[in-house]
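**Q** Here is a sequence together with a model predicted from it:
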Amino acid sequence: MTLPAEGIFLRSGDGLAVLKQTAYDSEAILQTALAQYPEFIAGPTTTGDDEARLLLIRREMQVPGGQEKQGAFSLDHLFVDAEGVPVLVEVKRSSDTRIRREVVGQMLDYAANAVKYWPLASLQQSLAQTAAERNASPEELIEELHPGVDPDEFWRTVETNLKAGRVRLVFVADKLPEELERIIEFLNEQMNPAEVLGVELQQFTGSQHTVYVPRLVGRTSGAVMTKSGGAASGRQWHYESFFAAAEGRCSPAEVALMRRLVDDVESRGQRINWGRGITPGLSGWYRIDDRPAGVWSINANNESPSTRAYLVLYFADLLPRLGVERIEKAARRLEEIPPLMQKIQDARHSGWKKYPSLYLADVAGDQHKEQVLVDAIGELLAEA
């Protein structure tokens, strides 16, 4: 068999399957692939998050053209990432002549109007439609995207990002023209906190296989430097920086509870994993059955008065390690904290496949509730 000079060579048993680059039959096929598999465009961003995940809000998302012009434009896809950043996606095949310059003006038009006029209720309603089509609830989809986050807090973060212009604009094509690549790189180096990226998504097919190969455009060293100095960039938190930030946005009682939980981890000879993100975060790792495991995490949230610090318990992650009995034992203690009762019941109903969360303000300063929380963590660590 004569093999082509270019392509993907897939070993299948003792044979070799050859996958050749093929054009998409239609733009709709490429759009459908993105809606089903957003991982194609959820990779590295300018700020370096290489574990990003995306949630599809809606295909053909209506964008207002002004305060009195709701639904004036139609965006190919609207996603949101785990940090509540709206991701606007326009898809074009390379055979479409509009892919060179017209699509850039179109995208900037969408972004400018979305940031100024998009009502949060429109995004929430659109996700509700998408969730219904998947036989799920919006809360379940948000949970999959960001385990443990409170849906109301999540939407407030989305709204905050929109108002601040913290959005990601992504151009997707089977082949990105060089002219468009240069425009993307230029815009991404100049714009902040907004990001502008391109994803070239080539398709390789064979008799039984289809392989998609994405290539990111726009993450230049200049763009990384531009974003790293701005408010949109993530950062590596540590003890001093975390508590300095927490003291500026949380009550003294909340900060004292954070310190108590950090001390609890360290007193057991285990470790704190300091977060890397826009908002100050950390997670408590303990040794369970001779292996380290994340048990809880804390996020001090942003500086907006409408947001609050919260704690997440990783029941879903711990279930395979601990089993139902140990999770149940800790959960019964946590039910003594009224704001956690319903969330514990929901987690129990799901077979402990959820991540119960709690606002620190609902516990901080109450000695009994704080002790219940610490004791419940101890129940998770105690061998049956």
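**A** Structure's in. What do you need?
**Q** CA only for contacts and neighbour counts going forward, please
**A** Will do.
**Q** Quick one: the strands in the stretch 201-350 of the chain, in order.
**A** Counting by DSSP state E, counting those that start in this stretch, residue ranges of the strands within the stretch 201-350 of the chain are 210-217, 235-236, 271-274, 276-277, 281-288, 291-299, 310-313.
**Q** so what secondary structure elements neighbour the fourth one?
**A** The reference is to strand 276-277. Contacting strand 276-277 under the criterion 3 or more Cα pairs under 8 Å, 6 or more residues apart in numbering; DSSP states H and E are the following elements: strand 235-236.
**Q** Now do the strand it packs on: distance to the chain's middle.
**A** With Cα atoms, centre = their mean, to the nearest Å as the basis, the distance from the averaged C-alpha position of strand 235-236 to the chain average is 16 Å.
**Q** what residues are up against the closest residue in space to Ser297 that isn't next to it in sequence?
**A** Closest residue to Ser297 in three dimensions, ignoring its sequence neighbours and counting by Cα to Cα, 6 or more residues apart in numbering: Ser283, at 3.9 Å. Residues in contact with Ser283, defined by Cα atoms under 8 Å, 6 or more residues apart in numbering, are 272-275, 294-298.
**Q** make it 10 Å
**A** Applying Cα atoms under 10 Å, 6 or more residues apart in numbering, one finds that Ser283 lies in contact with 261-262, 265, 271-275, 294-299, 311-313.
**Q** let's bring in a second one:
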Amino acid sequence: MDTQGKLTLVECKLAANPQVHREVIGQVRDYASRMWRMDVDEFERVWRRTDGGRISPFEELDDQDGRIRTAVKENLASGRFNLVLAVDDLNDDVKRIVEYLNAVTVATTGVIVVEFTHAQDGDVEILIPTAYGTDLVEAKSAATVAGVPTWGEEDFLAWCEANDPTATPLILEFLDALRSAGFQIAGGRAQTPSLNCSITSPHGVRWPVALYTSASSKEASAKVEVRFPDYRRQPEVREALAQRVETIPGIPIPVDLVRQSDFRKRPNIPARDFTAEQLRALPTAVAAAIRG
């Protein structure tokens, strides 16, 4: 399960097994059919039981506003899964099966096979993955995304006016500050208006900031998110990002909590919890950290 609520099911088989061509497909489809229409609460209970009683997967992904849970609920209800066949020998028969399944399944279901080759050097053992079918899945996904409307800034601001009017002037300040700091603002494809903000770094284009809208029975709010988890495996960048953000006086982003979670948390904070000064300073701080 990823931070977008997308679900991936994996079946492992030895390709040398003569039954693999029949069994692997049947088993992974069996897994998918069992999860199809599963209640999200039951999914969470099964996950925790299988994972030795650890915390909820939604807590691990810091799903503060329930966006991930909602996406998982919808994916379970509609049976939208990615299916991965993990084998030790990527032969032509398995490739043919993957090509066929991607051709006949709906666009929201992708099928990939991953071959794991074993290598050993002394006491060091390595599994080297080789994937097949990713281009087919990406092509299917692109065709689906093309039919999904993209939100614009006007949509985001209109939502704020209707649901969180105190956020509107703050969001306007933030968008202006983002552009001044060199960010490009692109519309998102979430269920409710969202925006994704990119900036060019020495290592390419990065997307460290996002704006979301969220409505529940308790509240409706426009939210600002700095994507700390995207930089978990880049110690210098993630720490620079944390340090730059926490130097903004009174910033409501809980940087200490992010550090304690080993940068797994991605707090999304209501825009109305910020001051205009903080929102003007945030893009410059993030840009400086990402650009180094």
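**A** Great, that's in hand. Note that the coordinates shown come from a computational prediction; the quantities given were computed from them, not determined experimentally.
**Q** coming back round to it: mind checking the strands of the stretch 201-350 of the first structure for the one nearest to Val199 of the first structure?
**A** Proximity of the strands of the stretch 201-350 of the first structure to Val199 of the first structure was assessed by Cα to Cα; the nearest stretch is strand 210-217, lying at 4.8 Å.
**Q** In that closest one, which residues are buried?
**A** Along strand 210-217 of the first structure, these residues count as buried under the neighbour rule (16 or more other Cα atoms under 10 Å): 214-217.
**Q** Among the residues you listed, which one sits closest to Glu328 of the first structure?
**A** Top of the list for closeness to Glu328 of the first structure, among the buried residues of strand 210-217 of the first structure and by Cα to Cα, is Pro214 at 43.5 Å.
**Q** so what corresponds to that closest one in the second structure?
**A** With TM-score structural alignment as the matching criterion, the partner of Pro214 of the first structure in the second structure is Pro129.
**Q** Without its sequence neighbours, what residue ends up closest to that match?
**A** The shortest distance from Pro129 of the second structure to any residue that is not its chain neighbour, by Cα to Cα, 6+ apart, is 4.6 Å, and that residue is Phe116.
**Q** Ok, Tyr212 of the second structure next?
**A** Ser194 (4.5 Å).
**Q** isn't the one you found right up against Cys160?
**A** No. Using Cα atoms under 10 Å, Ser194 of the second structure and Cys160 do not qualify as a contacting pair, with a distance of 11.1 Å.
**Q** Name the residues contacting each of those two.
**A** Common contacts of Ser194 of the second structure and Cys160, defined by Cα under 10 Å, 6+ apart, comprise 213, 222.
**Q** Looking at these two now, which is surrounded by more residues?
**A** Ser194 (24 against 21; other Cα atoms under 10 Å).
**Q** for the more buried one, what are its contacts?
**A** For Ser194 of the second structure, the residues meeting the contact criterion (Cα under 10 Å, 6+ apart) are 150-153, 155-156, 159, 186-188, 210-214, 222-223.
**Q** so how far is Asp123 of the second structure from it?
**A** Distance, Ser194 of the second structure to Asp123 of the second structure, using Cα to Cα, to the nearest Å: 49 Å.
**Q** about what we covered before: aligned partner of the residue nearest to Pro129 of the second structure in the first structure?
**A** Matched by TM-score structural alignment, Phe116 of the second structure corresponds to Leu201 in the first structure.
**Q** and that match, how many neighbours?
**A** For Leu201 of the first structure, the neighbour count with other Cα under 10 Å is 21.
**Q** Could you pull out the helices in the stretch 151-292 of the second structure for me?
**A** Defined through DSSP state H, counting those that start in this stretch, the helices belonging to the stretch 151-292 of the second structure, from first to last, are 153-163, 168-180, 235-246, 255-260, 276-291.
**Q** Cheers, nothing more for now.
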